[in-house]
Structure formats: structure tokens, C-alpha cells
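>>> no FASTA, just this:
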């Protein structure tokens, strides 16, 4: 999905706090109408647009007369099933009035973990965008299990932005930008307009406030985590106020609204983008200094000799994190051995593997083609 400056791929995520009235949890129809108008205008200008929308559980709660978001998984999934149909119906009514076709795309984490399904999802998005459709994406709460949940739609939107090779990710929330402290409590909180590298967040000692609203699941912590995923995939990311959707057009025209995160160089290979952002790591390998340097500086594969510790239980061809002795992640990749095998061969030279295991194995533990620096 290559783009030029006139035609870009935009992923817009709107959270429950922006979609609903804070007091009642009912939909904020004026905000939705404004958002639909802006997204339809952007489509007419030639941009490719994906909307990641929360709200299914909140809408389901309102529909069923519930006053609090359910905590029990089965109840939450049932409420989401009630709310999702209602939510997409409302979107369809609004978009249809502007003659803009939409599609509903419900994803679970497992859709992105398996390489074949990841590619299938990628092809589906590509076709929808080529048809001029606006996909409306949500997590499939009705069937998702804890082990394979995105956890929040901020993370989902960042992974979708990576999947469609977006130019922009807009995270619409209930504050206008990041601040040095919570502006609702601290009158001296300073606005932060631009983040050039994620390390700035530590330098600025940014306050991320509470974990989310009464009706939502996210908060500033998840938005910063999403920005880290997206910028690492080469996507410029903006946190801004969801109550003013028209700001999207102003930001695209160059106005300094919200907090912008500068993108990092985009991984060249689609496979490496999948390894970096599609897979869920199931274990950790701690490496000696020589292996860390060989991977980080020389772009080499990981050999058994460089491993000092193996954490977690995993199978061959699953994703693992590669870490320094301190635990700092340096890369992630697809491993060629089970964890039980690595416990036996760690620290040993490759030519000793067959004698230790009793059968020949791969020379590399993680081949450089299946490895992505963090």
C-alpha cells in the first residue's frame, strides 16, 4: 500500500470515552456524526481510511440498562455481542447518508499470530481500501480469550496501522494532548507537542494519569504503548481530543494540534513487520555480551553459544524475545528449537548440538532472516 503526499493511508482510533456520554454511557451522537463527516471527506479527497472503534460493550450496557461495565468475561462477551450490532448499525446509518460504504472487520489476536491468517487479513484490508470502503474495526470480544486478546483498542489500532502500512495513526481520546502532569489536577501541567523518540517520555517524566474512564478500558498508558508500536512500524502517531474530529483535517494540513510522535524507519520486509508486531512472544532468551553485539551491530543470527538463560515454555517456530543479561529487550524473532532443547544446548557450540540432543538440529537458534531489532 504505497502512498504519495496527496493520497495517504489513515488509521483513526476512537475510544469509548469519546464515543459516549461520561455520565450515562450512552452514545454521543453529535461526535459520531462529526467523525463520520470528516472521514467521508477524507475519503473523497483520495485518502484511504480505516476506523478502529471501541464502544460495543458500552453500547450493549446502555441497551441492556446496565449502569456499570461488566467484569465477568462471559457477561462482557454477551454484552459486546448485543452492542456490536447496534454500534455498526449506527455507523452504517450515518455513513450511508453521505453515500460512503463501510465494512465491519472483527479481529482477534490469533488472526495476526498465524502467518497465513495475517496475510489473509492484510489482503482483505487492501481490497477494501482499493474499493473505497472504510473498514470499521473492533476486537471480536464475543469470542476472544484472555491469552489472545489485544487488551485494548489502542494496541489493536497500532497493529492495524502496521498491517495496512499506514502513514498516520490518530488516537482520539478525552484529552487534547500529552501533558507533563494530569491537567485535570495540576494547573502547572505543560503541554507536549512533539515526541521525536520514545526515550523522551522518560526524560520528560510524563504523567499518564488513571488507567481509563468508567466506560473504557484504555488510558494514556495504553496510548503511549500503541504509539511505540506504531512509530516502530514507521507510522506517524497523534494523540488528540476525540470530541473535535475536524482537527484531523487541520493536523493533516500541518497544524500543531495534539501530541505527535515521529515515526522510526519502517521495517522493509512484510515478514519482519509481522514478526515485530503480529506475533505474541512466548519466552525470553538472555544473551551474553558477544551475542548481543553480533545481533545488534553486525546483523548476525543467534547461535546457542550466546545464550545464558532460557525463560518460558515454547515450541519451535514460536516467537521469543532476545534480551541482554539485564533483561533489556534487544530483538525478537522466531526460534528454531523448543525451550526444553534450548535448556540443554545453551552455551554450547553449534557443532556440539547433535551429540547433546541425539539428533541433528538447525545451526542457528534464531536466523537473522527471522529476527527483528527492537
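Alright, I've got the coordinates. Just so it is clear, the model here is predicted, and its values are computed rather than measured. Numbers count the residues shown, from 1 in each chain.
>>> Please count neighbours and contacts with C-alpha atoms only from this point.
Noted.
>>> And the helices in this structure?
16-19, 29-44, 56-64, 73-97, 110-113, 115-130, 153-163, 200-204, 220-232, 247-252, 270-277, 289-296, 339-345, 353-357 (DSSP state H).
>>> Any idea which of the ones you listed gets closest to residue 212?
helix 220-232 (7.7 Å; C-alpha to C-alpha).
>>> tell me the angle that closest one makes with helix 153-163.
If you take axes from the mean of the first three to the mean of the last three C-alpha atoms, to 10 degrees, helix 220-232 sits at 10 degrees to helix 153-163.
>>> Tell me how far helix 220-232 lies from the chain's centre.
Relative to its chain's centre, helix 220-232 lies at 7 Å (C-alpha atoms, centre = their mean, to the nearest Å).
>>> what do you get for stretch 317-331?
Distance of stretch 317-331 from its chain centroid, counting by C-alpha atoms, centre = their mean, is 19 Å.
>>> Could you tell me how many residues sit around the spatially closest residue to residue 337 that is not a sequence neighbour?
Nearest non-adjacent residue to residue 337, counting by C-alpha to C-alpha, 6 or more residues apart in numbering: residue 316, 4.5 Å away. By other C-alpha atoms under 10 Å, the residues close to residue 316 number 13.
>>> Likewise for residue 326?
If we define neighbours as other C-alpha under 10 Å, then residue 326 has 8 of them.
>>> residue contacts, the residue nearest to residue 239 when sequence neighbours are not counted?
Among residues not flanking residue 239 along the chain, residue 171 sits closest, at 4.8 Å (C-alpha to C-alpha, 6+ apart). Listed by C-alpha atoms under 8 Å, 6 or more residues apart in numbering, the contact set of residue 171 reads 12, 13, 14, 15, 154, 223, 237, 238, 239, 240.
>>> just residue 253 next, same as before
Neighbour list for residue 253: empty [criterion: C-alpha under 8 Å, 6+ apart].
>>> swap in residue 194?
Per C-alpha under 8 Å, 6+ apart, neighbours of residue 194: 259, 260, 261, 262.
>>> again with residue 18
By C-alpha under 8 Å, 6+ apart, residue 18 lies in contact with 28, 31, 172, 173, 174, 241, 242, 243.
>>> another one to put next to it:
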């Protein structure tokens, strides 16, 4: 793990960490984690907090009429619970003379570079003024196609946006195991790097009763974030002094070693698949060139087909001849011009290297 003093760390706390077995809010656990975050801050760590729990907090005292639509139920629970969740944080952090700010977002807030930079500037301004941003998805207005997979995805996007050095995902297990976490004989996978074999076979796809995601989504987001140059820790938020142990480098967890840090535009592009407006089918030769160790932009001569009606500046997918997702990029010109330039040499890149992100593994 990197030296923490002076670094930016995104901490994501899952719903199952902030609730007890009976579904009621775990205020003592929240208080313990707040005290530890203040400790990190006192050591010079810059913190951005992503917190789930609004729906769980709203569930404890809400009774619905029969036949209430499930989506409406969740919106109501989120609306009620978010008040209690943020007030609890405000009180607990306030007791330690630590100011916070509430940020509610949906996926559409990150839909283009302008919105992305507006959010980035806001968060950076808060952190520079020693205010801890507390971020959660705005479940009251999000619809299915605009929802994050879960707050792990949101945490990964924010960590990339803030050029964070590390991201801590707090769940109710110590990390990723070679077997069921409750099996005492299961081995904890403590270190993962770009050369580590796939761990999919070890992970159950089950989800908690309060959260949307499971360990598989955590692992996938951790791998993507590590590929962007962000170290990722998956740890047990119910473990005593989990964040103190993290700082002191004694934490039992799964750590994803970061690759070389990418430029911020690449980090934005890496999380922009949902906003892509078209596709470029490229030749095997172009694919090999992009994956080589040389800095390479995508040129029209390597494009076989253009799909979609994108314009300059929009995100487009890069697809191999056999249909694999190779990467994403920002179009240097629109689809009409791109079609005219297919296969022609000595042309301006359709995707410049600085605005090109390649998937770590083909999908």
C-alpha cells in the first residue's frame, strides 16, 4: 500500500456494514468508523466518503400501504432514510469538529466531460477546504438505466475523478476468499496484481438484503480501478479499528496493486461505456498496434466499419473483428467524416492516445 500521508483516499461503506442483523441501523459501528476517519484525517489523509445505507435507515420505521409499487417503495425509503443517514454523519463528525457536505448524484451527472469536471471541481474544493464530502446515489430520482450497479461503481468513478491514490471498500467480510468466507478453511487472497489469475470461480454472486451488489461487482470494480492506477482494499468494515489498521499497514484484507496511473481523461473515459454513442470495428492489425508497448492512437486506416451517429467529442466503443470489446475513446470527429476516412492512410487519428482507454481484459 502507498504511503498515506497527504494522499487522497476514497472510502466506501456498504449497507451491510451500517446495519445490524435485524436490519436496524448500527449507530455504534457508524460512530466507530467516523472516529477512525477523523483519525486518518488527523494523519494528513484526504478523505472522500461514499456511504450506502439510506434505504436501510429508512426501512426501520416505514410502513407501506398494500400494493405500493416496489420502485416507489425504494424511492420513499431512500428519501426518508437519507435524512437520518446524513444527520447521523453530521452529528458524529460534528462531535469531532469535522465538517461534512452532502453530495447526491445519479449516473447522468457524469454523462459528459463538462458535467464530470463540474463535479470534480466541487469535490476538490470541499477537500481543499478540509470538508469531507459524503456521497450517495440519489435513489429517489434514479431509474434503472441510469442507476449505478451499486455504490462500488460510484466509488470507483469518484476515486478516478479525484485522482485518488487508494480506495477502501468496506463490506462485511475480510476480502476475497478461495471458498466461502464463513468456512474457516477458506484462504484469504491477500494480494492481487495484473498478472494474478481470474478469481471469478471463488466468488458467489449472492447479494445482501440491503445492497444491490455482491463481491463479484466489488472485484470487477477493484480490477478496473487498479488498472487506472488506484490501489484498492476490500476489507471488513465490522472489524474493530479497520481504518487504523489500514493506516498502520496491518489490516487483514485483499489488496489490488495499482498499475501505472492513467491521465484523468482516460479515467473518465474508462467509466463512460454507458454513454457511448457508436462503435468502431477495427482490424486485427490495428488491435495489435493498440495493445503494443508503443504509444499508439487509433487511425482510420485500421477501421473496418463505423456504427452509430456520433459527433465529435462523444464516447465510442472499439470492437475487434470477432466482436470483443477492446476499449473506449473520445471521437476526434463525427461518424460521417469517420466513414469517409475508413481505411485511408495519413489521416488524423479518430481517437487520440490521450483519450483512449483499453480494457484490461477483452470482454
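Done, it's in. Note that the coordinates shown come from a computational prediction; the quantities given were computed from them, not determined experimentally.
>>> hang on, the earlier thing: may I ask which of the contacts of residue 18 of structure 1 has the most neighbours?
Most crowded among the contacts of residue 18 of structure 1, counting by other C-alpha under 10 Å, is residue 172 at 29 neighbours.
>>> what's the counterpart of it in structure 2?
With TM-score structural alignment as the matching criterion, the partner of residue 172 of structure 1 in structure 2 is residue 170.
>>> any idea how far residue 50 of structure 2 is from that match?
As for residue 170 of structure 2, its distance to residue 50 of structure 2 is 10 Å (criterion: C-alpha to C-alpha, to the nearest Å).
>>> Same question for residue 245 of structure 2.
To residue 50 of structure 2, residue 245 of structure 2 is 20 Å away according to C-alpha to C-alpha.
>>> And residue 141 of structure 2, by the same measure?
Distance from residue 141 of structure 2 to residue 50 of structure 2, by C-alpha to C-alpha: 18 Å.
>>> more neighbours, the two?
residue 50 (25 against 14).
>>> List which of the contacts of residue 194 of structure 1 are still in contact in structure 2.
On the basis of both residues aligned by TM-score structural alignment, their matches' C-alpha atoms under 8 Å, what survives of these in structure 2 is 259, 260, 261, 262.
>>> from those residues, which is closest to residue 280 of structure 1?
residue 261 (24.1 Å).
>>> Show me what the closest one lines up with in structure 2.
Matched by TM-score structural alignment, residue 261 of structure 1 corresponds to residue 256 in structure 2.
>>> you'd agree that match is up against residue 235?
No - using C-alpha atoms under 8 Å, residue 256 of structure 2 is not in contact with residue 235; the gap is 11.5 Å.
>>> higher neighbour count, these two?
residue 256 (28 against 24).
>>> contacting residues for that one?
191, 192, 193, 222, 223, 226, 231, 232, 233.
>>> Same check for the residues you listed, but in structure 1.
Where structure 1 agrees (both residues aligned by TM-score structural alignment, their matches' C-alpha under 8 Å), the contacts of residue 256 of structure 2 reduce to 191, 192, 193, 222, 226, 231, 232, 233.
>>> Which residue is the nearest non-sequential neighbour of the fourth one?
Once flanking residues are discounted, residue 222 of structure 2 sits nearest to residue 232: 5.8 Å by C-alpha to C-alpha, 6+ apart.
>>> residues near the one you found, how many?
Residue 232 of structure 2: 31 surrounding residues under other C-alpha under 10 Å.
>>> Quick check: the gap between it and residue 204 of structure 2.
Residue 232 of structure 2 sits 20 Å away from residue 204 of structure 2, going by C-alpha to C-alpha.
>>> picking that back up, next, work out how far apart the match of residue 261 of structure 1 and residue 116 of structure 2 are.
Look at residue 256 of structure 2 and residue 116 of structure 2: by C-alpha to C-alpha, they are 26 Å apart.
>>> and if you look at residue 280 of structure 2?
Residue 280 of structure 2 is 24 Å from residue 116 of structure 2, where distance means C-alpha to C-alpha.
>>> So which of the two has more stuff around it?
Per other C-alpha under 10 Å, whichever of residue 280 of structure 2 and residue 116 has more neighbours is residue 280, with 27 against 16.
>>> Structure 1: which residue goes with that one?
So residue 280 of structure 2 corresponds to residue 285, using TM-score structural alignment.
>>> residues touching the nearest residue to residue 165 of structure 2 once chain neighbours are set aside, list them.
In this structure, residue 165 of structure 2 finds its nearest non-sequential neighbour in residue 230, 5.2 Å apart by C-alpha to C-alpha, 6+ apart. For residue 230 of structure 2, the contacting residues are 159, 160, 163, 164, 165, 166, 167, 257, 258, 259, 261, by C-alpha under 8 Å, 6+ apart.
>>> So what's the residue count around the first one?
Close neighbours of residue 159 of structure 2, defined as other C-alpha under 10 Å, add up to 27.
>>> which residue packs closest to it, ignoring adjacent ones?
Nearest non-adjacent residue to residue 159 of structure 2 (C-alpha to C-alpha, 6+ apart): residue 10, at 5.8 Å.
>>> mind listing what that neighbour touches?
Counted by C-alpha under 8 Å, 6+ apart, residue 10 of structure 2 has contacts 47, 48, 49, 50, 155, 158, 159, 164, 166, 167, 168.
>>> switch to 10 Å and redo it
Applying C-alpha atoms under 10 Å, 6 or more residues apart in numbering to residue 10 of structure 2 gives the contacts 46-50, 133, 155-156, 158-160, 162-169, 232.
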